[in-house]
Structures are given as structure tokens and as C-alpha cells.
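In: What shape does this take:
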Amino acid sequence: MYAMKYMNKQKCVERNEVRNVFKELQIMQGLEHPFLVNLWYSFQDEEDMFMVVDLLLGGDLRYHLQQNVRFSEASVKLFISEIAMALDYLQSKNIIHRDIKPDNILLDEQGHAHITDFNIATLVNQCTKITTVAGTKPYMAPEMFYPRGQICYSFGVDWWSLGVTAYELLRGRRPFHIHSSSAATDIVHVFHTATVTFPPAWSKEMVSLLHKLLDRNPEERISCLKDLQNFSGLSDINWDAVLQKKVIPQFTPTKGRLNCDPTFELEEMILESKPLHKKKKRLAKRVKDNGKNRAAMNGNLQTHLDNVERDFIVFNREKSKQDLSETQEDTSEAQTKDEDGQNNNL
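Out: Down below sits the predicted model:
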């Protein structure tokens, strides 16, 4: 069982989103980790581009917050550990996600966290920093709001977002009064003047950890897995067990239930102008019309659509794994033959 996302080519061209889709595909094809939503296949037809990914039935953390779930410190500590391992893996691949937030963290049926949506992720060299701004304002780090020409950031922005997310999961609201509509100058003012408050019921260890993740100075902020593992408040974490998903989450999504808003899902289906279940009829009609639509279409748009079809990368993770396995077997056989030859000579 998988989840499938499909994107209409014409809409992507018209909204100038093709480059982002291709970049997301390119990034996801090179990734595989227990705490990511992994890509398994990508393919296309005349109308759409398709991405087939892990099916996670536990819903995203935003949905659970909207259901007024208040997560315990133990639950949030495990979420932090799992997401940190995924961020460390992305860091090893020189990738900054840039959009860590409850909406982009999906739970599996057991309650383990997985990062999704690499739409605005970016590749960075270890020695260089990024100067372009992207993200969701309430979760973006202070260094992303420096004056134009001074913006310069690296992997630390994802760890700030993790801190904001963890605070929100515990308290039901974010640590700063920042909204998507807030102006950049107002956000800078908030960072300069606001003080993050922590309820007295929270443990000293959790408060200290959030202080380190929400440090406005990126140089002082926890920004890698090693720093997190060395943090005294997490000394009881068995990191190998976390990676192997052997630590049982305290919060388990309700099984046998749709862990998303059915009204929103139904609305999306109704608003979909070219629903998937009617594709067969549409494509048959297109063949019958014998290219009339193609001829009538704007020439520039058709050129872009042709380019999308030409440049799209088809991906099959199972086949890639099989090819890699066969290559390794061939290499192993060749080495064995060489060794046998040497033994005979001896």
C-alpha cells in the first residue's frame, strides 16, 4: 500500500512550479530513511506527473493539534529525537528542508514521526551558506529575516523550526506571535523584544532543550545530532533503539479512522477540475479528437509541456535496489574468481 500524489502538468507550467517539482523529485530520489516519507516511484502520462510515496495512516501533527491533542513531554522528546535523526541524515546529504512544521510531519500507525514535503528544500555545500528566503514565516529562523544582502543561513534553520514545532506540540500555540501575514520588519521586532515563556509545569530538561533549539544566535543553537546527543536532558535516550523504531510512542493515532479532515479532503476532490477517476475517458476523447486540442493550444504552452515530458525523470526504487544488488553480486563473483585463480597459482 502506497500514497500517490499527482500534479497536473498544465497547472504546474501556468503557475511556474515545474522547476520546484523537478527539484523535489531529484532530491527525493536520492533519499531513504526511516523517518522520512520516502519516494518509491515517479512516472508521467499526457496530463499528470505522479509520485508514489510511503503510505502513513497516522495523520499529520497539525491535524492532531486541531483535534486538541496535547502531547506529553515523553511524546515530544521522542518526536524531537526521530526528526533530529532525519535532519542529521539530510545534513549528511547537504540538504536543508526549510519547511519543518507540524503540517509536514506525518505519523505512521504506531505514532513514529516522518518528514514530508521537499518542495522548497535546497542543496548546500558544507562551506557555503544560503541567501534566498523560503519557508513558513512562523517557523522560520531569525537569520532568515536579516536585511536584504545580509541574509546568510545554513542547516541551523531546520533545528530552529524543530524547536518552534516542539513548543507548539506541548503548549498548543507557538512561542512567538508571528503569522504568515506578518511583515518581515514586525517579525524582526518580535525577535528583538519578545521573551519566550515556559509553563512552570514543564520539566527543567525540556525548558533547557527548547532554549537551546530556540537560540536566536545560530552559532549557539543546537544544529546537529551530535549536539543533541550530548545534551544532558536527553542522556536517557537509546539512539540505536530510536533509529530502529523500537521505542514505543506514548501517543498512538486512532486505528481504523481517517486521521485527516474529511470535509477538506472532499472539498479538494470536488474542486479538482481533472479528477483521476475520469482520466480514462478524457484520454480516450483526446485520441478520438486526433490532436485537435493540441493544435488549438497556445504554442508557447505546448512547448513547455513538451519540455516537461522530455525532462521528467522516471524512478523505480525497487528496480534501483535490484540493479544495485545484481551489481554487488557480479562484483562479489568476480572477486571470488580472482581469489580462486590466486589459490590455484599458489
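
In: For the rest of this, base every contact and every neighbour count on C-alpha atoms.
Out: Will do.

In: how near is the nearest residue to S223 once chain neighbours are set aside to M4?
Out: The shortest distance from S223 to any non-neighbouring residue, by Cα to Cα, 6 or more residues apart in numbering, is to G156 (4.8 Å). Per Cα to Cα, to the nearest Å, G156 is found 31 Å from M4.

In: And the two? Which one has more around it.
Out: Taking other Cα atoms under 10 Å, G156 and M4 do not tie; G156 has more neighbours (22 against 15).

In: for the more buried one, what are its contacts?
Out: Counting by Cα atoms under 8 Å, 6 or more residues apart in numbering, G156 makes contact with 218, 221-224.

In: element containing K288, please.
Out: Using DSSP states H and E, K288 sits within helix 279-289.

In: Give me the residues contacting that helix.
Out: 292-293.

In: buried set for that helix?
Out: Under the neighbour-count criterion of 16 or more other Cα atoms under 10 Å, helix 279-289 has nothing buried.

In: repeat for stretch 83-98
Out: Across stretch 83-98, burial judged by 16+ other Cα under 10 Å covers 83-91, 93-98.

In: Give me the subset of the residues you listed that lies in helices.
Out: Per DSSP state H, helices hold the following members of those: 83-91.

In: Need the residues you listed in a markdown table (columns: distance to L61).
Out: Listed next are those as a markdown table, based on distance: Cα to Cα, whole Å:
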| residue | distance to L61 |
| --- | --- |
| I83 | 13 |
| A84 | 16 |
| M85 | 18 |
| A86 | 16 |
| L87 | 17 |
| D88 | 21 |
| Y89 | 21 |
| L90 | 21 |
| Q91 | 23 |
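
In: Can you tell me the SS state at V21?
Out: At V21 the chain is in helix, as set by DSSP: H, G, I helix; E, B strand; the rest coil.

In: nearest spatial neighbour of it, skipping sequence neighbours?
Out: N119 (6.7 Å).

In: Find the residue at the geometric middle of the chain.
Out: When the chain is reduced to its mean C-alpha position, the nearest residue by Cα atoms, centre = their mean turns out to be T116, at 2.8 Å.

In: how about that one, what does it touch?
Out: Contacts of T116 by Cα under 8 Å, 6+ apart are 36-37, 104-106.

In: Mind telling me what element S182 is part of?
Out: Assigned by DSSP H and E, S182 falls outside every helix and strand.

In: For the residue nearest to F118 when sequence neighbours are not counted, give me its contacts.
Out: Computed as Cα to Cα, 6+ apart, the closest residue to F118 that is not its neighbour in sequence is E24, at 5.4 Å. Applying Cα under 8 Å, 6+ apart to E24 gives the contacts 118-121.

In: helix/strand/coil for E24?
Out: From three-state DSSP, the assignment for E24 is helix.

In: One more sequence to fold, the one below, so I can look at both together:
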Amino acid sequence: MINITKLIKQRQQYTTILEDNSKLYIRPIDELDEITFSGEYLIQKNGKLKKKLIQFYEHIMVYSKKKHLNILNATLLLHLTNLNEIEGLKFIKSGNSIELYNNASELYLYVRKYCIQREIPERYKITQTIYYGSNATFLQLESTLYIKTFHVAKIYEKQNYTTQDQISGIKKEVQILRQLQHQHMSNLVEIFENDDLIFLIMEELKGESLQTILENQQYLNENQIKLIMKPLFECVAFLHSKNIFHRDIKPQNIKFRHSDNYLEACLIEFSLADYWNKNGRYLFTRCGSVGYVAPEVLQDKKYILNIDVYSLGIILYILITQKHPFEDLDKGKKILRNYNGQVDYSILQCSQILLDLIKKCLEVDFTKRLSCQEILSHPFFSNRIPKLLSFKIKDQKKSTQIKTQRGQNFHSVNNLAYDQSTNSLSQSKSPSSFVSYRHSLTLQKQKTVFPEISIFQPKSKYFLTKNSQYESLN
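Out: I've put the predicted structure just below:
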């Protein structure tokens, strides 16, 4: 029997949002998808070690033909040596457990996003506060297991999530992130939950946001625009292949993987993502960001996956013109123009190929709008743009309307009417009432790559121990 030199302490009970009360040992599943991970491990049972070939089908562990395990939302404990190396893993769920040894580090990298870990102060130290958002806090963390490895933690304070819709929203985000792995998005690494907080540990993207590039008036030619937009369409096509739409694509939610080039644009922030369904009913039906949302969403129509294509079309328009197509200081007029899809193409100075692409993306009739996969077959992406047809923008005036704060999202969490601080829209609000609302939006320059800086201050004492690596949260 392996002598465990260090075991992270585990309490018996936690208040939990993510656990689902399902069983660890389940009935064998006849039809499973492709094997996603496999290996030989030592299984500890009755004080003895037995060598077994273990196969994983996502979160389903096949122990034998007659025994399958569901590790989804199981509590994951690490057995660590004195050198802080992973010696073994222990899965705990519904009063049952299983321990695996031998090549445990490799297994840990696979299973960690499906499970819930508990004692984060043992595993990460805070290196930087990125920003306090109205819904979550973002910190940069450094791993204690992997030296010089940094991640971004999106942290929810559970005391702020009391309604069933709010809790379901977090669960939906976690569920979707677990299914996604793509080079052009910030991928989920692992999850921690304790009595007070939920930590979504995400890949760190070292580059700027597209919002920052626009604010710095970095004008791009068509080849540069193609290099930025093609990875985004590829990522969204991947999402759509899984029947998932993002629903909040905008410059603030696009970051570059590296700081020295614009070759790897990535999508971030999946809190409004959802699965498409035929009946058109979602946790948040009318959601997105003012000016980037497809008209059919505002019109309360059943919408399909290509609402994300429309949002990407808006970004294309902004990259060419440095202006927002629905730009207007009057918020009501801006929403109405978005509602009707009123886009002025006359100011576009670009090749006919790119103009055709933008018009196809911004087609108001979503039944005629191309899918993401069809957009990727467009000549703009399949052919090199001749230099003679690439224009730099002549209009050097910087558009302040593209500085849309992250707070300018709208969804029906509380069925609120339009509010100037959150720009939320009630689903019962009619288009004509948008026009009657008049307010000149106060525009503030955002100096961070992350939008939505607010006066929100976290209450959990975790955020008060930034200089302590191992201070207990209990």
C-alpha cells in the first residue's frame, strides 16, 4: 500500500451549488462515444493495490464491463509527496470513493475540469487583482504545483447568487465550458468550490483585448482584419457544431493569446452561452450587448445559431470604419437602429469581397443569413486580398461609441426594465418604448483590457488575504 506523505485535508460537508447528488458508481452505459483518455493505474481497494486499465469517455470512467463511474462534480483530492508532486488521486461522491495511483499527474490534467476541488489556498497564490466586476471578481493566480504557471480565476461569491435562475446560470456556464476545448478561446482548466466561493480557473491570455486595440486607434488593412477574424469565425463554428451559441460577442470579449501579435484572437466570457433548441426557450432569452445583438433577439423572435454571425459582422464593420454601425448618443435611437438592423454601408472603404462578406453577416433576415461554416468558405477567407484593394481608414476620428462597457448587457435575470447603469431590458419592453427613453450615455475611457470595472467590493475574506498563500478560508 502506498505511503501517503501528504494529503490535503478534506472536510466531510460543504455547502455546494455545483454538486448534483448523483452517484459515483452507475449502471454500465451501453453506447458511449469515443475514448477521450485511457491509462493503466493502481487502484486501492481493501488496503491492496490492483493494476487496472481505465478508460474515460469524457467524465464517465469505465472500470470494467459491469462497473462504470461518473466523476462529474465528484470531489477531487490530491495525494502529494513532500516534494509537492502528485502521487495519487481520490474521487469522492455520494459517500463512495476510489483512489488511483501511478502516472497520476497525467490523469489529473485530464479529470480536473470535470471534478470539484476544495482547498484553493493550498494550490494557488494570488499574484494580481485584474478587476472587480458587478457579477464576478477576476484574479491572476500562480499555481503551487506547476512553477511559473499562471491562470485567470473567475470568482463567484455564492452569497450573491440566491435565486434559482442565478444558480442555474452558473451551472449552465460550467456545463458548457466543460464541453469546450479550442485553441481560439480561453479554456476551462479546473474548478474549485468552498462554502463561500466558486472559482473557474481559466487559461490566461497574455495579449490585449480587441477593445484596447480599437481605443488605441490601431488601424488595420484587410489582410490584418482577415488574420483577426478568421480564428473567431473558426471558434464560433466549433461552438455551433456543438449546438452552442456565445450570445455576447463584442470587442471586450475578444482577447489575443499572445502580446506580440494579432494572430490568435480568442473568445472569452461564456456566462450568456447556451444550447440552441427548437422551442427557442432559454434561461435568458433576450440577452447580449446593445449594438452587437442580432435584430431578431430584440424582436423577441425565435433565433438560431447565426445570431453570433451577426455579432461578428458588427465587429468586422468596426474594424474597417473605427465606428459603430448603430452609433448614436441617444440610447433609444441606438437600440431602435439595432432593432431594425439599420446599417450604413456607404462609409465603408474596402474591397468588394469584404463588403459582400459584411452584408452577408449583417443580413437582417436571419433565414437568409449565412452560417459560420458558410462564412469561412467565403472568398474573403479563402483568397489572399490584393494589396491594391486594401484600404487604411481615412477617417482618423476616434469613435467613442465603441467603448461599450461590459455593464451594457441585458438579460432577464430579474425582469427589470431598461436601466442606465446596466442597460438591461425587460422582455416585455416594446421597441416603441425604446425610442421614448432619452438618455445621453456617459462615456468613460476604460484603461484595462477587462471591461465592467465597478465599485463592487467582494465580501469574502479570501480577497482580503492577497499576501498570504496558505491562509485558511475557514
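
In: Can you pull the TM-score for these?
Out: Once the chains are laid over each other, their TM-score by TM-score structural alignment, normalised by the length of the first structure reads 0.65; 257 aligned residues with a Cα RMSD of 3.3 Å.

In: Now which residue in the second structure aligns to the residue nearest to S223 of the first structure?
Out: Aligning on TM-score structural alignment places G156 of the first structure opposite N306 in the second structure.

In: do the same with R98 of the first structure
Out: Taking TM-score structural alignment, R98 of the first structure has R247 as its aligned residue in the second structure.

In: For V293 of the second structure, see how far away that match is.
Out: Remark: distance between R247 of the second structure and V293 of the second structure (Cα to Cα) = 8 Å.

In: just the strands in the stretch 1-150 of the second structure please.
Out: Counting by DSSP state E, counting those that start in this stretch, the stretch 1-150 of the second structure has these strands, from start to end: 6-7, 25-26, 37-45, 48-57, 60-64, 67-70, 75-80, 86-93, 96-101, 124-132, 137-143, 150-157.

In: Correction: the previous question concerned the stretch 151-300 of the second structure.
Out: Using DSSP E, counting those that start in this stretch, the strands of the stretch 151-300 of the second structure run over residues 188-193, 197-203, 244-245, 254-256, 265-267, 274-275, 288-289.

In: a markdown table for those, including distance to Y161 of the second structure?
Out: A markdown table is the format used below for the strands of the stretch 151-300 of the second structure (distance: least, Cα to Cα, whole Å):
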| stretch | distance to Y161 of the second structure |
| --- | --- |
| strand 188-193 | 14 |
| strand 197-203 | 10 |
| strand 244-245 | 24 |
| strand 254-256 | 26 |
| strand 265-267 | 25 |
| strand 274-275 | 19 |
| strand 288-289 | 20 |
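
In: Taking strand 39-44 as reference, get the angle to the longest helix along the first structure.
Out: Once the first structure is assigned using DSSP H, the helix that runs over the most residues is helix 317-345. For helix 317-345 of the first structure against strand 39-44, the angle by axes from the mean of the first three to the mean of the last three Cα atoms, to 10 degrees is 120 degrees.

In: Give me the aligned partner of M61 of the second structure over in the first structure.
Out: In the first structure, no residue is paired with M61 of the second structure, using TM-score structural alignment.

In: One more: K323 of the second structure?
Out: Under the alignment (TM-score structural alignment), K323 of the second structure pairs with R173 of the first structure.

In: Quick check: that match vs N68 of the first structure, distance?
Out: As judged by Cα to Cα, R173 of the first structure and N68 of the first structure stand 11 Å apart.

In: How about V52 of the first structure?
Out: As for V52 of the first structure, its distance to N68 of the first structure is 31 Å (criterion: Cα to Cα).

In: for V287 of the first structure, same thing?
Out: Distance, V287 of the first structure to N68 of the first structure, using Cα to Cα: 51 Å.

In: go on, R294 of the first structure?
Out: Distance, R294 of the first structure to N68 of the first structure, by Cα to Cα: 50 Å.

In: what ranges do the helices span in the second structure?
Out: Ranges of helices in the second structure, per DSSP H, are 104-111, 164-179, 210-215, 222-241, 295-298, 307-321, 331-340, 352-361, 372-376, 379-382, 431-436.

In: what does the longest one contact?
Out: Okay, so that is helix 222-241 of the second structure. 180, 182-185, 245-246, 262-267, 305, 308-309, 312, 316, 319, 350, 372-373, 375-376, 380-381, 384-385, 390-391.

In: Please spell out the PyMOL selection for the buried subset of the residues you listed.
Out: Here is the PyMOL command that selects the buried residues among the contacts of helix 222-241 of the second structure (16+ other Cα under 10 Å):
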select buried, resi 184+185+245+246+262+263+264+265+266+267+305+308+309+312+316+319+350+372+373+375+376+380+381+385+390+391
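
In: that older thread, who touches both of R247 and V293 of the second structure?
Out: 287, 307.

In: What is the neighbour count of S72 of the first structure?
Out: Neighbour count of S72 of the first structure, defined by other Cα under 10 Å: 14.

In: I'd say it and L170 touch.
Out: Yes. Assessed by Cα atoms under 8 Å, S72 of the first structure is found in contact with L170 at 6.7 Å.

In: before we move on, back to that, hang on, the match of R98 of the first structure packs against L272?
Out: Yes. With contacts counted by Cα under 8 Å, R247 of the second structure reaches L272, the gap being 6.0 Å.

In: which one in the second structure is aligned with L56 of the first structure?
Out: Taking TM-score structural alignment for the superposition, L56 of the first structure sits opposite L205 in the second structure.

In: Excluding chain neighbours, what is closest to that match?
Out: The nearest residue in space to L205 of the second structure (Cα to Cα, 6+ apart) is R257, at 4.5 Å.

In: Equivalent analysis for A184 of the first structure, please.
Out: Closest to A184 of the first structure by Cα to Cα, 6+ apart is F145, at 6.4 Å.

In: Tell me how many other residues crowd that neighbour.
Out: When counting by other Cα under 10 Å, one arrives at 18 neighbours for F145 of the first structure.

In: on that earlier part again, just list the residues touching the match of K323 of the second structure, thanks.
Out: R173 of the first structure neighbours (Cα under 8 Å, 6+ apart): Y167.

In: The closest residue to F37 of the second structure other than its chain neighbours - how many residues pack around it?
Out: Once flanking residues are discounted, F37 of the second structure sits nearest to F56: 5.0 Å by Cα to Cα, 6+ apart. By other Cα under 10 Å, the residues close to F56 of the second structure number 23.

In: And F56 of the second structure, how far from K50 of the second structure?
Out: To K50 of the second structure, F56 of the second structure is 18 Å away according to Cα to Cα.

In: do the same with S143 of the second structure
Out: 32 Å.
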